[in-house]
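1. predicted structure and sequence below. I'll ask about it afterward.
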Amino acid sequence: MAGARVRWRTAALVLVLVACGFGLAWVLRVQGLQNAASWAQLLSLVVAVIPLFAQRPAAGPAVTTPTRAAEAADVLAALVLRQWRDEIRVRRLDDPEPLAVRWRADAVELSAAGELADRFRALDRPRLVITGAPGAGKTTLAVLLVRDLLVHRAPEDPVPVLLPIADWSPPAEAFPDWLARTLAAHYPALRAPEFGPDAPATLVADGRVLPVLDGLDELPEPLRRPALTALNATLTREDALVLSCRADEYAVLEDSITGAVVVAPALEPGDAVAHLRRCTSGGPGWERVFAELDADADAPVAGAVRTPLDVWLLRQVYGGTGADPGELTDRSRFPAAADITRHLLDHLVGALLGASPRGRRRWDAEDAARWLSWLARHLDTTGTREFAWWRLHRALRFGPLLRTGLGVVFGLVLGALMGAVGAVSGWWFGAPSTGFLAGAVGGLGVGLAYGFAAGHTAEPAQVDLRWSKRGGQLGRGLVVPVAQWLLGGLVVGAAFAVLGIDVLAEFAVLALVLGLLHGVVLWVAGPVPDQLAVDPVGALRGDLRLSAVRIGAFVLVAGLIIGFGAGLIGNLTLVPALVAAVLVALLQDRASPPRFAGLIYGGVVVVLALRRRVPLRLMRFLDDAHRIGLLRAVGPVHQFRHAEVHDHLARAEAVSGADRSPNPLP
């Protein structure tokens, strides 16, 4: 329903812009240019004033009040619960036959995350450190803990939010500042105007957020001790915290979270065997594996089934492929546990792709492994474990040639669209060719400008056409762009007047209409409505939808006005001045630059696909990889499901789905 409302409002906005353009054309045609200028000024006054009266309450409180903060916390709790319920379903963490992993905390053995949640709530100082070996299930326990805390959350309880800690840089950035910034990025609904201007920071300052920080060991080693120091300095006695870290990395730190309970995993070999017996079809091969696990605790296969990750790998690679797991007991091929683990990781991509549901697109295993290996190396190069699609441009060196190429492509598309609209409006005055050429040149100039901005980071944005909550912002938002465009139009028109070309009124009308357009396209960008959670696919679609609104509005109105102006003047003196005015406006718009993150991402994907680094439908591929368990989604970003999988793919070259060994997987 929310998506349908957005589409209807988008269509209504486009129709209004078209109606304004044709209305101005009628005034120009019937009443002349001077009257058109007066009508345009009156129109701008009406557009600017009506929203102030139509919106009875203010667009948003000047500060985030306690009531607003409580509402924001409830919205955040709903979004986080929905997010991790979906992720638990995708990752099958509530499998009908879950692996029995026991967690020991202060000599107390816990067999379920729910028990840990109850114990956590009862702590006098609610602080928890989850440790364990690689693949021990630290993140899984954190996810289940967040879910269980949210299911039984009281209104006054803080909202547990699981966030990767890898992009924090202590002590350069204070922990509360990083937490507020990350909340705003992962949950854009908190930036909605109804919550006030600083809801994420207020939630953090008021203790309404329970940080569940995943992966202290993924911070660069020099930053781990400063991170613990900063956390201890920030926490008060009442503040709650959950932190996960590999056991060895946490043990060597000469610091710890003050007063925290430390939990560690305990996976018994018998539990692993029982789980595999329940979840596999059995057969001679599995019986040989079970026999070796029971008979020899030092066997390579026993050493390769010590953590939940090991069991998951064994189950995925052999459980549904029809391959014979008995080959793992061949000590001539697998003399050590590391050899078995490497073998399982080598074949994980092919096994998961082969077991994907029918009806989903089939990806070639060799191509998929090559793409994922490149992606893992790219993330290592950029120093992060998170793939944010709007930062993919960091994979390219944006030199003048690439910037020019992207600008030319964007400019040709924009120029063709604006030329077509300009031809229609120019035809009204008997000069379709002049209107087409004027629109094409103007579109090419704007496209080149955005092409040269393609190397800059542009955060994703969304379309928000909720008039009842944001209508009051439109009138105030029109003031600055209209003033900028009018000033530019008058200056350019006066410059032409000095040259003996009297087009001052024409430039005033053009500048006024384009100023109104500029204000509207900035207004439509807003945070995600609070009914929606953000995932990587949704963030990309929302940004592309916003780009379509912006480009459509610009093409329709600017193309009409350029065609009218060119048809009236009868020459192209208008074009370079208009392009210059557009570029000046883009440079002035530093607070909210419409850099079209989604379009830039699309251009970068095309370049990388031509180099065989990624598939052309990269987001579709990543979404499928998430659904089959290779990746996990954390807000609008992707991560590899396990750090071990990430590291293995980063080290590996493209691995085919077939083993070159004498006894290959099918």
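-> Nice, thanks for sending it over.

2. please make it C-alpha for all contacts and neighbour counts, starting now.
-> Noted.

3. which parts of the stretch 251-400 of the chain are helices?
-> 269-279, 284-295, 300-303, 308-319, 337-354, 365-382, 400-428 (DSSP state H, counting those that start in this stretch).

4. equivalent analysis for the stretch 501-650 of the chain, please.
-> In the stretch 501-650 of the chain, the helices defined using DSSP H, counting those that start in this stretch lie at 504-523, 536-569, 574-588, 597-610, 618-627, 643-651.

5. about what we covered before: now render the helices of the stretch 251-400 of the chain as CSV, adding mean neighbour count.
-> Shown next, in CSV, are those (neighbours: other CA atoms under 10 Å):
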stretch, mean neighbour count
helix 269-279, 16
helix 284-295, 16
helix 300-303, 22
helix 308-319, 20
helix 337-354, 21
helix 365-382, 20
helix 400-428, 23
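
6. need the ones you listed in JSON lines (columns: distance to V524).
-> Formatted as JSON lines, these follow (distance: least, CA to CA, whole Å):
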{"stretch": "helix 269-279", "distance to V524": "51"}
{"stretch": "helix 284-295", "distance to V524": "59"}
{"stretch": "helix 300-303", "distance to V524": "57"}
{"stretch": "helix 308-319", "distance to V524": "45"}
{"stretch": "helix 337-354", "distance to V524": "40"}
{"stretch": "helix 365-382", "distance to V524": "32"}
{"stretch": "helix 400-428", "distance to V524": "20"}
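
7. so which of the ones you listed is nearest V503?
-> helix 400-428 (17.2 Å; CA to CA).

8. which SS class is L128?
-> strand (DSSP: H, G, I helix; E, B strand; the rest coil).

9. in contact with it, which residues?
-> Shown in contact with L128 (CA atoms under 8 Å, 6 or more residues apart in numbering): 120, 241-243, 260-263.

10. and with 7 Å instead?
-> 241-243, 260-262 (CA atoms under 7 Å, 6 or more residues apart in numbering).

11. please report the distance of it from D255.
-> With distances taken as CA to CA, to the nearest Å, L128 is found 15 Å from D255.

12. and L437, what does it touch?
-> Contacts of L437 (CA under 7 Å, 6+ apart): G419.

13. that one and T404: what is the separation?
-> 21 Å.

14. now do V262
-> Distance from V262 to T404, by CA to CA: 55 Å.

15. and C245, which of the three is it?
-> Going by three-state DSSP: C245 is strand.

16. that one: how many residues sit nearby?
-> 23 (other CA atoms under 10 Å).

17. so what's R91 up against?
-> R91 sits next to G629 when contact means CA under 7 Å, 6+ apart.

18. quick one: it from R632, how far?
-> According to CA to CA, R91 stands 8 Å off from R632.

19. tell me, how many residues neighbour the residue nearest to V492 when sequence neighbours are not counted?
-> Once flanking residues are discounted, V492 sits nearest to A577: 6.8 Å by CA to CA, 6 or more residues apart in numbering. Number of residues near A577 (other CA under 10 Å) recorded here: 19.

20. and here's the other structure:
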Amino acid sequence: MAVEKRPWWRTTGFIAGVMALGGSLALLGIFLRTHGLGTTANVAQLMAVALSVPPLAAGLVSWWRRPDASAAPTAAEITEAAQALAGLVEQQWKDESLLRSLHDPAPMPVRWRLTGSGGLMDHPRNALPAGTSGFAGSSEDIESLVERFRALPKRRLVVLGGPGTGKTTLAVQLLLGLLASRGPEEPVPVLLPAAGWDTREYPDLHSWLAARLEQDYPALRALGPKTARQLAGRGGVLPVLDGLDEVHGPDRTRVITALNRSLGTAPLILTSRKGEFAEAVADADDVLAAAPAIVPERMTGADAADYLEKCLRSANRRQAWQPVLEHLRTPPPSSAKAPLREITASPLGLWLLRAVYVDAREDPAPLLDDGRFPAEADLRDHLLDGVIPALVAARRPGVGTGAGAPEPLFLPRREHDPSRIGAWLSYLARVLDRDSDGAAPRRRDFAWWHLARRTLPGKPPLLTRLAFAAVLTLIVAVAGFAVGATAFGIWGATAFGPAGVVGGGVVGGLVLAVAGVALNLLGWHEIAQWSKEPPGYADLRLSGRRRSLVRHVGRSGLRAGLASFGVAALVVGFAAWGDDGSGEGLAFGVTVAVLAALAGAPAAGIADGFIAWAETPALTGHVYTPTASFRADRRLNVIRGIPGGCAIGAGLGLISAISLSPVLAAALGVASGYLFWLRFTFVYGHHHAWLSYLVATHHLAWKGRLPRRLMSFLDDAHRLGLLRAVGPTYQFRHAKLQDRLADSPIR
């Protein structure tokens, strides 16, 4: 039976109460022995007044916290969350569709119809509206397809096809079409890679949906920690699961089974290659309930010619392309080979042809050379090999922008050598290929925070880890020596004159360097787990979040202050134990305890509250792209140790100033602040993805495998159209492109 977790204030109050009671009894016993009954009675009255403050503070804090942030969101909050999620999803996929040129100049003319293969879909009476026997439409008229989808009994659809036939593109088009005409009560379509669903960890769909919403759309956390769970559990999300074929064979069967068990009346869109889906339903001995399955028709040569002609905006270019367009529109003899017609029969081939020849303004005459491209495979390989230099040439930084104008989303930020892009992307494709074996499909999702885990171990894991430990230790030692030498060198100069600068600086620097290295080594087990930790989040915008900042900081400060009252009472008791009757020992103990209670502990609590506030994003956040995910985790890693180190360093410096010179107390405060900053930054928390990324990228850049500024390069590859973004992860634009790069020779 699960044990209910106690609220923080119960645990904190219990600890503080026990410590306060113990310290009070010790103090009263000492006073009774040394000062008699009269003085003890007066002290007891003062202590009674002091001990009444914590319960009052606890009551005020409890009242201030209401309504409880952990309570389930209300219906109005769920509606607000759905609206916010719809806005984020729409912005995300409108930007992505612009980068993929899905509507420039028009969608590709792919026609869809019900599959004729038996055993791939539910009975038509369950899957189709009453009185209908088919489901057909075109990607050019997505509004009609959206209406047909809404008319389905349970709004479920399976999109099947071979590689490069436009399955994902149709899913994105349906998502945008559903969002454009979404009613206030309709679920929000969210596209997620099916390969990310581990049915062992998340046996039902809705628990996995909640976890992915929290990862991919952190702005929902602004409404509370349970918002994503409630939104997914109440049917507020229409999952668009892309790429069931990318799931390992036995797991595909478990996905089909889990979907049928957990969907209930919920809608769904699922894409998959036809062969892999047929294997999954055969192994499961079941199909996806109430879901029709559609497949694409081959595009005709006339359809491809019409689409290419729309892409040729100038009359001169249309004239140069006339032989190719006429070739496509003229039916070939039944026995003749037609590699160009075969290539343009699929959206992938048509995109490659457009990217390499149309957008790059190349002469199309070689396309009609049967000697150069005798078969479809030869032409496809030629186009796949030429797509990187073609996109680099067509999308140059700053082209078409004026001075001071914002850079278009579809243009890279800097120039790149196509050969280097090919080499770096080939390495990434091989990295994704490492997790697959002969039976498992290639991994398609690249998460930047997994880079260290997938690249650093290699063949000599011990040597790599020792090198990493040596570099990190050297950095900590150098930083500690610099901080210690500066702080204690200044103290030495004030205490002993010029001669004390060297002595104080060297000794202080060495002590702090050794202490920092020792502290770092004590936390080595946690540091070794960096590569397994997910990215965190830090949002430092104040607009609309000032009240939240005050609430987080105030709550944590009061909590720490409440707990420190018990510590203060205990310190007072021990200080009084050594009192010689003059009251000086007691006065000193009281002063130390009060300073600890009013400065040290609350300062640390305030720092903790600041970090908690930073990790809670604004509801009106931006789309969580891979670049945004990287920057958010970097902010968290940079600021995480600063508040705690500054707060504890300042508190200990103030306490030290009671009996030490101000300069020495300041030096001790700086030294302790550095040590606690080190601890908070490298060991505290569960989000060190950026730190492990830094280690991996510097290691791989030194070996020449990847650029040091990897995320900037990936962002440019995304802008070029070579990659696509799905939430905080990247994928190659097409699986065929990834496969070609992964199989290319190592350069």
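-> In hand now; what should we look at? From a predicted model like this one, the values you see are computed outputs, not experimental measurements.

21. quick revisit: now the helices of the stretch 501-650 of structure 1 as JSON lines including distance to W390 of structure 1?
-> JSON lines is the format used below for the helices of the stretch 501-650 of structure 1 (distance: least, CA to CA, whole Å):
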{"stretch": "helix 504-523", "distance to W390 of structure 1": "19"}
{"stretch": "helix 536-569", "distance to W390 of structure 1": "8"}
{"stretch": "helix 574-588", "distance to W390 of structure 1": "20"}
{"stretch": "helix 597-610", "distance to W390 of structure 1": "6"}
{"stretch": "helix 618-627", "distance to W390 of structure 1": "11"}
{"stretch": "helix 643-651", "distance to W390 of structure 1": "20"}
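
22. which of the ones you listed sits closest to T139 of structure 1?
-> helix 643-651 (10.4 Å).

23. which part of structure 2 matches the closest one?
-> The alignment of helix 643-651 of structure 1 onto structure 2 (TM-score structural alignment) covers residues 735-743.

24. may I see the buried residues of the matching stretch?
-> By 16 or more other CA atoms under 10 Å, the buried positions in stretch 735-743 of structure 2 come out as 735-739, 741-742.

25. let me have those residues in TSV, extended by distance to N42 of structure 2.
-> Shown next, in TSV, are the buried residues of stretch 735-743 of structure 2 (distance: CA to CA, whole Å):
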residue	distance to N42 of structure 2
A735	82
K736	85
L737	84
Q738	81
D739	84
L741	84
A742	82
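
26. closest one to A429 of structure 2 out of those residues, please.
-> So of the buried residues of stretch 735-743 of structure 2, ranked by how close each gets to A429 of structure 2 (CA to CA), first place is A742, at 4.8 Å.

27. distance of that closest one relative to A612 of structure 2?
-> Distance from A742 of structure 2 to A612 of structure 2, by CA to CA: 42 Å.

28. again with F31 of structure 2
-> Distance from F31 of structure 2 to A612 of structure 2, by CA to CA: 43 Å.

29. what does T64 of structure 1 correspond to in structure 2?
-> So, by TM-score structural alignment, T64 of structure 1 is matched to P73.

30. so what's the residue nearest to its match when sequence neighbours are not counted up against?
-> Distance criterion CA to CA, 6+ apart; nearest residue to P73 of structure 2, sequence neighbours excluded, is T227 at 6.1 Å. By CA under 7 Å, 6+ apart, the residues touching T227 of structure 2 are 73, 78, 220-221.

31. burial count for A44 of structure 2?
-> 17.

32. V301 of structure 1 -> structure 2?
-> Per TM-score structural alignment, V301 of structure 1 is aligned with L340.

33. now L190 of structure 1
-> Aligned against structure 2 - with TM-score structural alignment as the criterion - L190 of structure 1 pairs with L220.

34. just the helices in the stretch 1-150 of structure 1 please.
-> So, for the stretch 1-150 of structure 1 - with DSSP H, counting those that start in this stretch - the helices run 2-31, 33-54, 66-90, 113-122, 138-151.

35. just the ones you listed: most buried one?
-> Using mean count of other CA atoms under 10 Å, the stretch among those with the largest mean neighbour count is helix 138-151, at a mean of 21.

36. quick one: average offset of it versus structure 2, please.
-> Taken over the aligned residues, the distance from helix 138-151 of structure 1 to structure 2 averages 0.9 Å (mean CA distance after the TM-score superposition for structure 1).

37. how about that helix, aligned to which bit of structure 2?
-> Residue span in structure 2 matched to helix 138-151 of structure 1, by TM-score structural alignment: 167-180.

38. not counting the matching stretch itself, show me its contacts.
-> 86, 90, 139, 142-143, 146, 159-161, 189, 242, 271.

39. and if you look at stretch 644-651 of structure 1?
-> 345, 372-373, 376-377, 640.

40. repeat that with 10 Å
-> With contact meaning CA atoms under 10 Å, 6 or more residues apart in numbering, stretch 644-651 of structure 1 is reached by 134-135, 309, 342, 345-346, 348-349, 369-380, 385, 630-631, 639-640, 643, 655.

41. comparing stretch 546-555 of structure 2 with structure 1, how large is the average distance?
-> Compared with structure 1 after fitting, stretch 546-555 of structure 2 has a mean deviation of 3.3 Å; criterion: mean CA distance after the TM-score superposition for structure 1.

42. what about the strands in the stretch 1-150 of structure 2?
-> For the stretch 1-150 of structure 2, the strands defined by DSSP state E, counting those that start in this stretch cover 111-114, 137-138.

43. helices or strands up against the last one?
-> Here strand 137-138 of structure 2 is seen to pack against strand 111-114, helix 142-150, strand 293-296 when contacts are counted using 3 or more CA pairs under 10 Å, 6 or more residues apart in numbering; DSSP states H and E.

44. what about it, distance to the chain center?
-> Centroid separation for strand 137-138 of structure 2 versus its chain: 35 Å, with CA atoms, centre = their mean, to the nearest Å.

45. likewise the first one?
-> Here the centre of strand 111-114 of structure 2 is set off from its chain's centre by 36 Å, with CA atoms, centre = their mean.

46. can you check stretch 69-83 of structure 1 too?
-> 18 Å.

47. having no further points to raise, I will conclude here.
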